[in-house]
Each structure stands twice: as structure tokens, then as C-alpha cells.
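*Asks:* model this:
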Amino acid sequence: MMFGVPIARSLSRFHFSFHSPPLLTTIRLRAFSTEASLDKESVTSEILKEFRATIENAPAASSAKVCYAYIDKICKDGNLSALGQMLQMLNDKNIVVSPNVCNLMLVEAIQNNDIDLSFQVLKKLLLSGESPSATSCIKFARAFRDVNHSVELLRFLKEIVSETSCSSISSFINKIIFAFAKSGQKDSALVIFSLLKRQNDGVLDLITYNIVLDILGRMGQVDEMLDVFASLKKSGFVPDTISYNTLINGLGKVGRSDLCFAYFEEMKKNGNEPNLLTYTALIDTFGGAGNIEESLKLFGEMKLKGILPSIQIYRSLIHNLTKIEKIELATELLGEMNSSSTSLPGPRDFKTKRRQRKT
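*Replies:* Predicted coordinates:
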């Protein structure tokens, strides 16, 4: 492969590794030093020519490995136009690049609020059978806070769902819905869910429904949450412990202890074993509603099952017992909590469980 004279001088700093038979497998671009006679546009043009030559002349496996160096250089220059051309060249040659390369392009497009290029990179990544990282999805969602591209987003999602049959699409949809909610755009997250639910393309799974239940619960939209839970079952999914915990927790936040208990009973009847999160939500709910007897009953039940109460549960019980002037029992629980406080689950344990639940 012949290099142009000016670019050849610049490329003289590159490090090439060859194997037998000679194949270009590694290329590290330390720096592109522009010649005095070349302006930035000319250098970019030459880089694009060399990039095209590389992917046309080298075997697919080899060309995929060297793409990163060229793309990294263009990203560092912030040249989105050239980046878009590179992506088109890769598509024309049906070259599958690594997720790292796609994420490199995606981050650059997102940082520059180039929504169209972000769509193109996401599409290439998904068609390759991969899914963008959760971090990339959150950055992508944040780009929509300042610019309203909701119509384009929905059109893109329709398109990608219709063209992609790989298993990564469900994971991607879940990350996107979660990312929009995480970035303060809960309404947009729900619109995405509603759109895909209406399409009925089979991309929604139980995780999707659990994420949406959590969003609605945090928003205090009880009726909508109950509708989604009913829709979950109607769609053929079997609610798991996470589904019930999310529902009970959401209902508890608005004081619906009657429904909390009903779904708690349904949960056990369907073979879903209550855990620490279940009992925490129930004890908080019943205690807050003044039904301390039910809270104490649940407290005893969980201990009989070998579930270690959390510090939060002890504090909730002690607080509610003090309110109704059951000081002796409150003091007893305080002593019990203090004597075993080092082994009790605390707030950090709950955060860890939530992260695992959403992964």
C-alpha cells in the first residue's frame, strides 16, 4: 500500500507489526504532525484516503484492528464529518469493528450533540450483535435534555427494532429506558416503553417491565403501575421477586398497605420467596399506617425464616413504637439492634442490591 509523500512523513512515526505472512495487525498513531504546506482539511483528506486504502487492501480481520488508530485520531481532532465518512466506509465494506471502536465514536458523537451520528453508530453496534455500555446509554440520553429530538429517537427505535433480530436489542432497550429515567427524563422513558409495547415486536422482557414498574413507583403513579403489572402478566411473563418487591415498594410509598398485603400474599402463593427488601417495604408501610401489630408480626416472620433484619427495619419499628408510647418494646429492640449492629445490613447493602437488580 503506497502512502502519499506528506502523509508518509507523518506516518513515519507509526509502529507497524507484521506476522508471517505479512499482515498489518497493529498500528499505533502517536501523533499526526501536520506539514507547513498542508492545512487541516488537506491532512484530514489524506487520512481518509489512507483509511479507505487500509480497509480495502487489508484482510477484514486485519483492517478491523487498525481502524481504532485512525478513528481515535479523528475523534481527538473533533472532526465529526470525517468520522461520519469513516463509518460509512466501514458500512460499505461490511466491516465489523469491536465494541470499543463503536463506543469511541459514540462518545464523540454524543459529546458534540450529533444525534444523527449517534443513531448511526448505535445501529452499527447493534447490528454487529453487541450492545452499548450502560454508561454510553446514559450519556446518549443526556444529550436529549437540551435538544428535543424525541421524534427522531422514536423513529430510530422503530427502525432498529424492525431490522435487528439479535438478542442484544432487548438489553439495549432496557438500558435506554433506564438511562432516560436516570437522566431525569422519566416521561420520555415511559413514552419509549409505550411505543415498543404497542409495536409488540417481542423486544420487551421481564426486565423491561420491572424497570418501568420502578419508574412509575418513584413517580407515585399507582394506577399506571398496577396497569403495567397487569399487562406484564397478560403478556405471558411470570412476575418474579423483583417485580413484586418493586410493586409493593411503590404502593407502600403512597400508603396503600391494603394492596401491599394483597400482593404479598399473591407473591407467596405464586412461589416467589419474600426477601429482606420485601419485608423492609412492608414493615415501613404498615408501621407508617399505624398498624404496628402487623409490622411486628412481619418482623417475627422474617426472623423465623432466617432473614437478618436490617438497621432500617429496626429504626422503623423503634420510631413507630415510640410514637404510640410503647417505650419498653422500643427500648428492647434498640438494645437488640445495638448488640448486633456490626452484622446487620445497612444502607450500603441496599444500594448494592438495587444495582444488582438493575444490571
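*Asks:* can we go C-alpha only for contacts and neighbour counts from here?
*Replies:* Will do.
*Asks:* residues touching residue 252, list them.
*Replies:* Contacts here follow C-alpha atoms under 8 Å, 6 or more residues apart in numbering; on that basis residue 252 touches 260, 281-282, 284-285.
*Asks:* all strands for this structure, in order.
*Replies:* In the chain, the segments counted as strands under DSSP state E are 15-18, 24-28.
*Asks:* can you give me the buried ones in the shortest one?
*Replies:* Neighbour-count burial for strand 15-18, with 16 or more other C-alpha atoms under 10 Å as criterion, is recorded at no position.
*Asks:* outside of that strand, which residues touch it?
*Replies:* The contact list for strand 15-18 (C-alpha under 8 Å, 6+ apart) reads 24-29.
*Asks:* re earlier: now rank the contacts of residue 252 by neighbours and give me the top one.
*Replies:* Neighbour counts for the contacts of residue 252 (other C-alpha atoms under 10 Å) peak at residue 285, which has 28 neighbours.
*Asks:* how near is the closest residue to residue 243 other than its chain neighbours to residue 145?
*Replies:* For residue 243, ignoring the flanking residues on the chain, the nearest one in space by C-alpha to C-alpha, 6 or more residues apart in numbering is residue 210 at 5.5 Å. In this view, residue 210 and residue 145 are 24 Å apart by C-alpha to C-alpha, to the nearest Å.
*Asks:* more neighbours: the two, which one.
*Replies:* Shown here are residue 210 and residue 145; by other C-alpha under 10 Å, residue 210 has more neighbours (24 against 13).
*Asks:* my guess is that one contacts residue 241. True?
*Replies:* No: contact criterion C-alpha atoms under 8 Å: residue 210 and residue 241 do not qualify, at 10.1 Å.
*Asks:* and the residue nearest to residue 127 when sequence neighbours are not counted, how many neighbours?
*Replies:* Counting by C-alpha to C-alpha, 6+ apart, the nearest residue to residue 127 once its immediate chain neighbours are dropped is residue 164, at 6.2 Å. Neighbours of residue 164 under the rule other C-alpha under 10 Å: 16.
*Asks:* what does residue 71 give?
*Replies:* The number of residues packed near residue 71 is 23, by other C-alpha under 10 Å.
*Asks:* ok, it - contacts?
*Replies:* Residue 71 touches 83, 86, 101, 105, counting by C-alpha under 8 Å, 6+ apart.
*Asks:* what about 10 Å?
*Replies:* 47-48, 51, 77, 79, 82-83, 86-87, 101-102, 104-105 (C-alpha atoms under 10 Å, 6 or more residues apart in numbering).
*Asks:* which of these are buried?
*Replies:* Buried members of the contacts of residue 71, scored by 16+ other C-alpha under 10 Å, are 47-48, 51, 79, 82-83, 86-87, 101-102, 104-105.
*Asks:* which of the residues you listed sit farthest apart?
*Replies:* The distance between the two most remote of the buried ones among the contacts of residue 71 (C-alpha to C-alpha) is 18.9 Å, for 47 and 102.
*Asks:* Proceed likewise with the subsequent sequence, for comparison:
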Amino acid sequence: MDEVLKELFATIENAPASNVIDNSAYIDKMCKAENLSALSQMLKTSNDNNISLTPNVCNTILVRASQKNDVNLSCQVFKKLLSSSKSPSATSCLNFAQAFTKVNDCKELLRFITEVSEINCSSASFINRIIFAFAKSGQKDKALVIFDHLKRQNYSVDLITYNIVLDILGRIGHVDEMVDVFESMKDIGFDPDIVSYNTLINGLKKVGRFDMCDVYFKEMSDNGIEPDLLTYTALIESFGRSGNAEESLKCFREMKQKGVLPSIYIYRSLINNLNKTGKVELAAQILEEMNSSSTCLAGPEDFKRKRRRKNT
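*Replies:* Have a look, this model is predicted:
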């Protein structure tokens, strides 16, 4: 390992200033040997000599640092990555976030987020990737802490940031906080879009706040936003679970009139809830319609497209 470092540092020190070098072979050797201190030393030497590293090299170190929960090395290489490219990839952000899974105190994390947000990558898209990465890595509480911190510091957030946070709050069942964030978003001038409303309605549905689902559906319509497959799926299930079969059927007819293709999930939810309310004959008619329409039903891809758009 001493020989590897000697060769690596010689390569770095002899490189022209501001050059970008690919040290993949050396980095792979150090990673396999789990010599994280040597990686840290290498990063310092490259900084001292104003040498950039390729994103591939930085990502290789990020992966190893996250596996070992080495927060200091992760911060060191992530900062190096930010200086080497315009914007880190979603995978890089996820690797960075995973290093913090065993860290309970957020002070160091927020200090670092503040530091990197003040350099040239302080755009909303960068912030969105960081928040989403922490949520995806199972650290939803840290994602929300980062969001609150950035808002207090008046850093760039946009509608996508709010949609990501609404989704996090809905998934953990914090619907009162979710509604507060939704309303505050409107107060500061962001107009909710179809993703905002779908996320809010789905979150409310999950915890049985069916009355509020209807309230926000009406607000959505008043604002000229057309409901889509996700909206109708949530509403039909919401009305059905609350025992309001008539409203469920009304939504079902409306979506078909507007040309929104029903899914098998909608049919099954509608049939199940009609049976529960004693409307057996009507349930049988809907079942017959579903079977006759099996070749032209909305499928999983119709849901996935909207999810991908939400997470962009």
C-alpha cells in the first residue's frame, strides 16, 4: 500500500495544475484494502495541488465511505465531486446520504449542507436530490431536517422540493404537518400542481381523512387542474372506504367521461366497496364491465410515469 500511495502521489504532484486525472487503478487498490485513511490523504494531496478527480473516482470512494459509514471521508469526497462537476448524480447523492445512516446528531450534516449550498451547486435541483436521497435511504427525518434548515437559511427551494417533502410526510403519516407544508407553499407563492394535489390526497386517504380528500379535490378542480388516473384512484378508494358508494360511482363515471382509462385497481376497489354496502347487483355489473374491458385497462406503467415525474 505504501508503494501504491507513492506512485499515486507522484502522479498527482507531477500533473499540470487544474488537470483532471483518473486514478481508478490506485483507488480500486485502496478501496479493496479498505485503507480509508490513505483515501483521505490522497484527497487532501489532490486539493493541495489543485488537481480534480473524475466523477467515477469520486463515486468509487463515496461507495466505500458509505459502506463504512465514514462521514468525514464522505463529506470530503462529496465536496471534491461538487468542485469537479456541475451537479452530482442522484446515485452520488444517495451514496453520500447512506454514510449518515448511523449518525443521530444532524449538526455536522447541516453544517456541511450549508457549506456546499453556498458554493456553485446551491441550485434547487441539487437541494432536491439531496433531500430525496436521504428519504430514499430510509432517513426521512434527516430529509425533513435538511428541508427546514434550508428554508430558514433562505436557500433555493422550488415546487419540486415541496412535492418531495409532501410525499415524505404522507408516507410517514404526518398528515397535519403535510397540510401545513401544503398551505405554506401556497402562502409563499408556489401554485400546487397535479403532483402536489395527488400526493396530498393520497396521504390523507391513507390515514382515513376522507372528508379532507374531497375538500382538496374540489380546490384542485376550482384551480383548473384536471384530475388524472392517480387522483381518481385515490378518490374512488377514499369514498368507498368511507361508505359513500354513490360518490365513488360518480367519480368512476366522471373519469370515463373525461377519457381517463380506469385501472384494474379502481374496478376492484369499486366492486369491493359496493359489496360491502350491500349493492351486490351493481357490483356484479361493474365486475362484468371489468372483465369485458380487460384488454384496455390502465396498467402499472400509467402509474409509474407519474411517479417518475414527481421524483425528477
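*Asks:* and the contacts of residue 252 of structure 1, which is closest to residue 185 of structure 1?
*Replies:* residue 281 (25.7 Å).
*Asks:* touching, the closest one and residue 256? I think so.
*Replies:* No: contact criterion C-alpha atoms under 10 Å: residue 281 of structure 1 and residue 256 do not qualify, at 11.4 Å.
*Asks:* overlap of the contact sets of these two?
*Replies:* Common neighbours of residue 281 of structure 1 and residue 256, counting by C-alpha under 10 Å, 6+ apart, are 248-250.
*Asks:* so which of these is the closest to residue 123 of structure 1?
*Replies:* Nearest to residue 123 of structure 1 among those, counting by C-alpha to C-alpha, is residue 250 at 34.8 Å.
*Asks:* my guess is that closest one meets residue 224, correct?
*Replies:* No: applying C-alpha under 10 Å, one finds residue 250 of structure 1 not in contact with residue 224, separated by 11.2 Å.
*Asks:* and stretch 232-245 of structure 1, how far out from the chain middle?
*Replies:* Its chain's C-alpha centre and that of stretch 232-245 of structure 1 lie 20 Å apart, by C-alpha atoms, centre = their mean, to the nearest Å.
*Asks:* in structure 2, which residue range corresponds to that stretch?
*Replies:* Aligning stretch 232-245 of structure 1 against structure 2 (TM-score structural alignment) gives residues 185-198.
*Asks:* quick one: map residue 46 of structure 1 onto structure 2.
*Replies:* For residue 46 of structure 1, the aligned position in structure 2 is residue 6, judged by TM-score structural alignment.
*Asks:* mean deviation, stretch 135-143 of structure 1 versus structure 2?
*Replies:* Following superposition, stretch 135-143 of structure 1 is found to deviate from structure 2 by 3.1 Å on average (mean C-alpha distance after the TM-score superposition for structure 1).
*Asks:* again, but for stretch 69-76 of structure 1
*Replies:* Average distance, stretch 69-76 of structure 1 versus aligned residues of structure 2 after superposition (mean C-alpha distance after the TM-score superposition for structure 1): 3.1 Å.
*Asks:* about what we covered before: now the residue nearest to residue 127 of structure 1: how far from residue 129 of structure 1?
*Replies:* Distance, residue 164 of structure 1 to residue 129 of structure 1, by C-alpha to C-alpha: 9 Å.
*Asks:* what does residue 110 of structure 1 give?
*Replies:* 21 Å.
*Asks:* looking at those two, which is more packed in?
*Replies:* The neighbour comparison of residue 110 of structure 1 against residue 129 (other C-alpha under 10 Å) goes to residue 110, with 22 against 15.
*Asks:* my guess is that one contacts residue 147. True?
*Replies:* No: if you go by C-alpha under 10 Å, residue 110 of structure 1 and residue 147 don't touch, sitting 11.9 Å apart.
*Asks:* thinking again about what came up before, surely the residue nearest to residue 127 of structure 1 touches residue 131?
*Replies:* No: with contacts counted by C-alpha under 10 Å, residue 164 of structure 1 stays clear of residue 131, the gap being 11.6 Å.
*Asks:* need the residues touching each of the two.
*Replies:* residue 123.
*Asks:* how far away is residue 30 of structure 2 from residue 20 of structure 2?
*Replies:* For residue 30 of structure 2, the distance to residue 20 of structure 2 - C-alpha to C-alpha - is 19 Å.
*Asks:* those two: who's more crowded?
*Replies:* Neighbour tally, residue 30 of structure 2 and residue 20, criterion other C-alpha under 10 Å: the higher count belongs to residue 30, 20 against 17.
*Asks:* name the nearest residue to the residue opposite the more buried one in structure 1 once aligned, ignoring sequence neighbours.
*Replies:* Aligned counterpart of residue 30 of structure 2 in structure 1: residue 74 (TM-score structural alignment). Closest residue to residue 74 of structure 1 apart from its sequence neighbours, by C-alpha to C-alpha, 6+ apart: residue 83 at 6.4 Å.
*Asks:* show me the contacts for the spatially most central residue of structure 2.
*Replies:* For structure 2, the residue nearest the mean C-alpha position is residue 132 (3.4 Å; C-alpha atoms, centre = their mean). With contact taken as C-alpha under 10 Å, 6+ apart, residue 132 of structure 2 is in contact with 90, 93-94, 97, 126, 139-140, 143-144, 161, 164-165, 167-168, 311-312.
*Asks:* next: residue 349 of structure 1.
*Replies:* 310, 355.
*Asks:* measure it to residue 335 of structure 1 for me?
*Replies:* Residue 349 of structure 1 is 22 Å from residue 335 of structure 1, by C-alpha to C-alpha.
*Asks:* residue 66 of structure 2 maps to what in structure 1?
*Replies:* Counting by TM-score structural alignment, residue 66 of structure 2 lines up with residue 110 in structure 1.
*Asks:* repeat for residue 176 of structure 2
*Replies:* In structure 1, residue 176 of structure 2 lines up with residue 223, judged by TM-score structural alignment.
*Asks:* burial of its match, as a residue count?
*Replies:* When neighbours are defined as other C-alpha under 10 Å, residue 223 of structure 1 has 12 of them.
*Asks:* ok, now how distant is it from residue 96 of structure 1?
*Replies:* Counting by C-alpha to C-alpha, the gap from residue 223 of structure 1 to residue 96 of structure 1 is 45 Å.
*Asks:* what do you get for residue 337 of structure 1?
*Replies:* For residue 337 of structure 1, the distance to residue 96 of structure 1 - C-alpha to C-alpha - is 57 Å.
*Asks:* rewinding a little: closest to residue 314 of structure 1 out of the strands of structure 1?
*Replies:* strand 24-28 (58.3 Å).
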